[in-house]
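**Student:** no sequence on hand, only this structure:
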């Protein structure tokens, strides 16, 4: 199961994208063109999200209010607070943008596909997991930038009005259009799941490539020492322990039943690079986005490595 996490096609795509940006970064006029292509791909990505998400699922999310409220509070409350704390604790030893990346990581919503897949493997409430992923990601498009801006202001970082406008036009507008066009285009999209998955992953990979290219051209990645990378690894490990341990304990404290508690674990502790990469491309300058996104990439791989055997163990023990 651990080997499967390392050989997941999306993980391999992200690793290949970072390597490509490290050795063949895009710069100058080409970087501007790549940034425009990335924005168009992100627009298409969220248009597809709007087309695929049935409005009925969002309505159903309100029925299991105890689980959904707990997930919202944990993902955007406890995890954001943990990211804020880790960012401040490591700020003395890590480059400013790398420490801010830990805060950015903490404010992101949960994953969609992997949280649902591991909830299913562990014997969790799959329907609730699907709805939670939709609700958390839709909320995160709006709430993540606001949370990050509020918490990062203590470090003198601000989210500009231009960035907010780009979020509205590149993320929320296409999602709303997708919801409007659902009646006509959703059947077509539903029949082409593999194509939609390919578009999803390609859009994220382009955003990651543009972000890391900026960091390479600026020299920011080269200025991160081996010791700083090691400290980042320790910080991500601590974040994982808090995320998975905290979500499991919170589910127990709320007396959620077995399936809901397993859904709380995987939907609450995982973080979404599918939202993180597009938001980083919008919120931060190209020479900063790659470094700020680095903790998200490390956490994404680590959460898959941890989730695979954990879900299998919970699935075997359920009864």
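**Tutor:** That came through, no problem. Please read all numbers here as calculations on a predicted model, not as lab measurements.
**Student:** when you work out contacts or count neighbours from here on, use the C-alpha atoms and nothing else.
**Tutor:** OK.
**Student:** any idea which element residue 111 lies in?
**Tutor:** Under the criterion DSSP states H and E, no helix or strand holds residue 111.
**Student:** ok, and the closest non-adjacent residue to it?
**Tutor:** residue 272 (4.2 Å; CA to CA, 6 or more residues apart in numbering).
**Student:** put this next to the first one:
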């Protein structure tokens, strides 16, 4: 059986290579297809949600085990990079969201424009930003600090921006989100740091198999997120025309931010690894933070359409950034150290 599976794997890889399709991109698209046909609901959805949390915890435990204490401190001290990412997340994105008001009500209905602006006010993702930075061989230590800081600040900044730019009448965001971030991210990372003296060499020696943790966690996020959208029925609330317009808006929004973060980081004199971190941390928007925030900040009858742009943007950013991460990895200098990017 093992021989048959190995032969089948080689055959599929060869076919994808001949068609010039990256296997990771194919896996993401296949995951979206599976979630469309067989979405996780009820107990299965709960199970996948728990599995995603475990995967995130394991991911951060391994990052802690890979990073030396000095490298972690260097990531924390890299304030110019963190300021750049935060400006992209909480300044550039909101400005683009306000500019999109020109499309409403002509191309975007009022609820859809509200959704576009809302997604522009959200913090960056944590897990996928760091995983893609690792795959692309960027500055993982800085990515961990920057993405985590964005999420922590977003708990306060996003509701304030929503109150300033949108009329919601909703209550503030629960502080339990802070506890979730600490338990899912900080605690496993610190545990990995403490265990590094015993398992660090083993993690370095087994870098190739551990790629499955990075990429497998992304696939879990894709399946869980898309399943949630299917279960809520929000993918069926629009006709094809408005949905294509919304997809186009999301693509343009992502393209502008990717170009601005990449070009801006180069102009500011950041090196290659830092530019990768800025691009991936500065261009993402968190579905994990956005969905619970939306349920608190907006009425239940409005949430479906308001979160639709976020759901769509989330899928697009995962697919586009997965392709970019692989492209960065292929172009990485041969002499680049492997210490921080073992999962790539």
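**Tutor:** Good, I have the coordinates. Please read these numbers as outputs of a predicted model, since none were measured by experiment.
**Student:** count the neighbours of the residue nearest to residue 111 of the first structure for me.
**Tutor:** 23 (other CA atoms under 10 Å).
**Student:** list the contacts of it.
**Tutor:** 108-112, 300 (CA atoms under 8 Å, 6 or more residues apart in numbering).
**Student:** one more pass at 6 Å, please.
**Tutor:** Listed by CA atoms under 6 Å, 6 or more residues apart in numbering, the contact set of residue 272 of the first structure reads 109-111.
**Student:** tell me the spacing between it and residue 302 of the first structure.
**Tutor:** 12 Å (CA to CA, to the nearest Å).
**Student:** residue 310 of the first structure now?
**Tutor:** With CA to CA as the criterion, residue 310 of the first structure and residue 302 of the first structure are 12 Å apart.
**Student:** might one say that residue 192 of the second structure is in contact with residue 61?
**Tutor:** Yes - applying CA atoms under 6 Å as the test, residue 192 of the second structure and residue 61 come out as touching, 4.4 Å apart.
**Student:** residue in the first structure matching residue 21 of the second structure?
**Tutor:** In the first structure, residue 21 of the second structure lines up with residue 7, judged by TM-score structural alignment.
**Student:** do residue 72 of the second structure as well
**Tutor:** Match for residue 72 of the second structure (TM-score structural alignment): residue 58.
**Student:** so which strand or helix has its match?
**Tutor:** Using DSSP H and E, residue 58 of the first structure sits in helix 55-61.
**Student:** now render the contacts of residue 272 of the first structure as CSV, adding distance to residue 136 of the first structure.
**Tutor:** Output for those, formatted as CSV (distance: CA to CA, whole Å):
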residue, distance to residue 136 of the first structure
109, 6
110, 6
111, 9
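**Student:** need the contact list for residue 303 of the second structure.
**Tutor:** Taking CA under 6 Å, 6+ apart as the definition, residue 303 of the second structure has no contacts.
**Student:** measure it to residue 204 of the second structure for me?
**Tutor:** For residue 303 of the second structure, the distance to residue 204 of the second structure - CA to CA - is 44 Å.
**Student:** overlap of the contact sets of residue 192 and residue 61 of the second structure?
**Tutor:** Counting by CA under 6 Å, 6+ apart, nothing touches both residue 192 of the second structure and residue 61.
**Student:** neighbours around the match of residue 21 of the second structure, how many?
**Tutor:** 12.
**Student:** and it, how far from residue 15 of the first structure?
**Tutor:** 11 Å.
**Student:** now swap in residue 254 of the first structure and tell me
**Tutor:** According to CA to CA, residue 254 of the first structure and residue 15 of the first structure sit 38 Å apart.
**Student:** the more surrounded of the two?
**Tutor:** residue 15 (16 against 12).
**Student:** with the second structure overlaid, report how far the helix or strand that contains the more buried one is off on average.
**Tutor:** Using DSSP H and E, residue 15 of the first structure maps to helix 9-23. Here the mean offset of helix 9-23 of the first structure against the second structure after fitting is 1.8 Å, by mean CA distance after the TM-score superposition for the first structure.
**Student:** next structured bit after that helix?
**Tutor:** Downstream of helix 9-23 of the first structure (by DSSP H and E), the next one is helix 28-52.
**Student:** how distant is that following helix from the center of its chain?
**Tutor:** Relative to the centre of its chain, helix 28-52 of the first structure is centred 17 Å away, using CA atoms, centre = their mean, to the nearest Å.
**Student:** spatially central residue in the first structure, please.
**Tutor:** residue 272 (1.7 Å; CA atoms, centre = their mean).
**Student:** what does residue 215 of the second structure align to in the first structure?
**Tutor:** Looks like residue 215 of the second structure aligns to residue 201 there (TM-score structural alignment).
**Student:** got a list of contacts for stretch 174-193 of the second structure?
**Tutor:** Contacts to stretch 174-193 of the second structure, defined as CA under 6 Å, 6+ apart, come from residues 57, 60-61, 64-65.
**Student:** what's the closest of those to residue 239 of the second structure?
**Tutor:** Of all the contacts of stretch 174-193 of the second structure, residue 239 of the second structure sits closest to residue 57, with 38.7 Å by CA to CA.
**Student:** and residue 137 of the first structure, how far is that from residue 126 of the first structure?
**Tutor:** In terms of CA to CA, residue 137 of the first structure sits 16 Å off from residue 126 of the first structure.
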